[in-house]
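J.: This is the structure alone, sequence omitted:
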């Protein structure tokens, strides 16, 4: 009789543990972040991360601004695929040349857990009418 009760309790605990098991890691926390990167030298960046509308658990809206208003701001939806968030923006001043700027297409990709990532910046024409190219930088997000 005691063995039957122990088995019943054990089975009930296993069922409840399975039903109450922690879900997959939570989506990226919403709020403000420092964008720590080796790309920009004139100003630091801050991101405001908000939920996408309509609500999608695999999407966050990212608004990037510089603290000194030196670079063009951007806004984009970042989508989570295989543990990495990613978005692409067209930057009117992404390539800094002596005396002028050129446009780039920048892709930000980062890990949902470590918040470390890369920036890939592609341009059609280089400084002083140079060849097209791609530049890479690293970054980390630090929650404020």
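T.: Now that the structure is in, tell me what you want to look at. Because the structure is predicted, anything quoted here is derived from the model rather than measured.
J.: alpha carbons only for contacts and neighbour counts from here, please
T.: Fine.
J.: Roughly how far does the residue nearest to residue 84 when sequence neighbours are not counted sit from residue 100?
T.: Using Cα to Cα, 6 or more residues apart in numbering and skipping the chain neighbours, the partner closest in space to residue 84 is residue 111 (4.6 Å). Here residue 111 is placed at a distance of 33 Å from residue 100 (Cα to Cα, to the nearest Å).
J.: Strands along the chain, start to end?
T.: Using DSSP state E, the strands of the chain run over residues 31-37, 45-51, 59-66, 74-81, 84-97, 100-111, 116-123, 133-143.
J.: JSON lines for those strands, including distance to residue 15?
T.: Below are the strands of the chain laid out as JSON lines (distance: least, Cα to Cα, whole Å):
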{"stretch": "strand 31-37", "distance to residue 15": "36"}
{"stretch": "strand 45-51", "distance to residue 15": "34"}
{"stretch": "strand 59-66", "distance to residue 15": "32"}
{"stretch": "strand 74-81", "distance to residue 15": "31"}
{"stretch": "strand 84-97", "distance to residue 15": "32"}
{"stretch": "strand 100-111", "distance to residue 15": "33"}
{"stretch": "strand 116-123", "distance to residue 15": "37"}
{"stretch": "strand 133-143", "distance to residue 15": "37"}
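J.: Use this one as the comparison:
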């Protein structure tokens, strides 16, 4: 993944975090959450297991994404950090962009998830070097909601 695409995705996500940061508590809360990404072109469904980081701190949550048994999903893990009242998680996903339906092409992405700890609503900025069908790469934004299970 190019440094330019990664930097663009992170800059966008941090800009959203700064612009939209309401007064918020420090933690979303440990537990299991259904990640509902609102996009109609692929089949990503996950459960996020939120726990403490290896070095526990109030501004760090360990996110373990467990894919549900649907084609093209891969699990991932990363640390989310509190930034200006918003949680920010940056991860590389080997099959982050699925093109052409259930058995379509899979493209690696660098995804930056930003969400409000009170509403559990946020944005996933998904960056790739190339797009579906050889289209130019870039950043695609997807709204999402976390629901405690």
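T.: Arrived safely. Since this is a predicted model, take the numbers as computed values, not measurements.
J.: just to revisit the earlier point, comparing residue 111 and residue 100 of structure 1, which residue is more hemmed in?
T.: residue 111 (19 against 10; other Cα atoms under 10 Å).
J.: Quick one: map the more buried one onto structure 2.
T.: Aligned against structure 2 by TM-score structural alignment, residue 111 of structure 1 finds its counterpart in residue 116.
J.: Quick check: its match touching residue 24?
T.: Yes: counting by Cα atoms under 8 Å, residue 24 is a contact partner of residue 116 of structure 2 at 7.5 Å.
J.: any common contacting residues for these two?
T.: Counting by Cα atoms under 8 Å, 6 or more residues apart in numbering, the contacts common to residue 116 of structure 2 and residue 24 are 85, 86.
J.: give me the element residue 18 of structure 2 is part of.
T.: helix 3-19 (DSSP states H and E).
J.: what sits up against that helix?
T.: Residues contacting helix 3-19 of structure 2 (Cα under 8 Å, 6+ apart): 83-86, 88, 90, 110-115, 123-129, 138-139.
J.: Flag every buried residue along that helix.
T.: 5, 6, 9, 10, 12, 13, 14, 16, 17 (16 or more other Cα atoms under 10 Å).
J.: now stretch 81-90 of structure 2
T.: Result for stretch 81-90 of structure 2 [16+ other Cα under 10 Å]: buried residues 81, 82, 84, 85, 86, 87, 88, 89, 90.
J.: I'd like to know how far the fourth one sits from residue 110 of structure 2.
T.: The one in question is residue 85 of structure 2. Separation of residue 85 of structure 2 from residue 110 of structure 2 (Cα to Cα) stands at 22 Å.
J.: do the last one as well
T.: Shown here: residue 90 of structure 2 relative to residue 110 of structure 2, a distance of 7 Å by Cα to Cα.
J.: With the third one instead?
T.: Relative to residue 110 of structure 2, residue 84 of structure 2 is positioned 22 Å away (criterion: Cα to Cα).
J.: re the thing from before, the residue nearest to residue 84 of structure 1 touches residue 117, doesn't it?
T.: Yes: between residue 111 of structure 1 and residue 117 there is a contact under Cα under 8 Å: 6.2 Å.
J.: can you redo the buried residues of stretch 81-90 of structure 2 as a markdown table with distance to residue 28 of structure 2?
T.: Shown next, in a markdown table, are the buried residues of stretch 81-90 of structure 2 (distance: Cα to Cα, whole Å):
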| residue | distance to residue 28 of structure 2 |
| --- | --- |
| 81 | 11 |
| 82 | 10 |
| 84 | 14 |
| 85 | 11 |
| 86 | 10 |
| 87 | 8 |
| 88 | 12 |
| 89 | 13 |
| 90 | 16 |
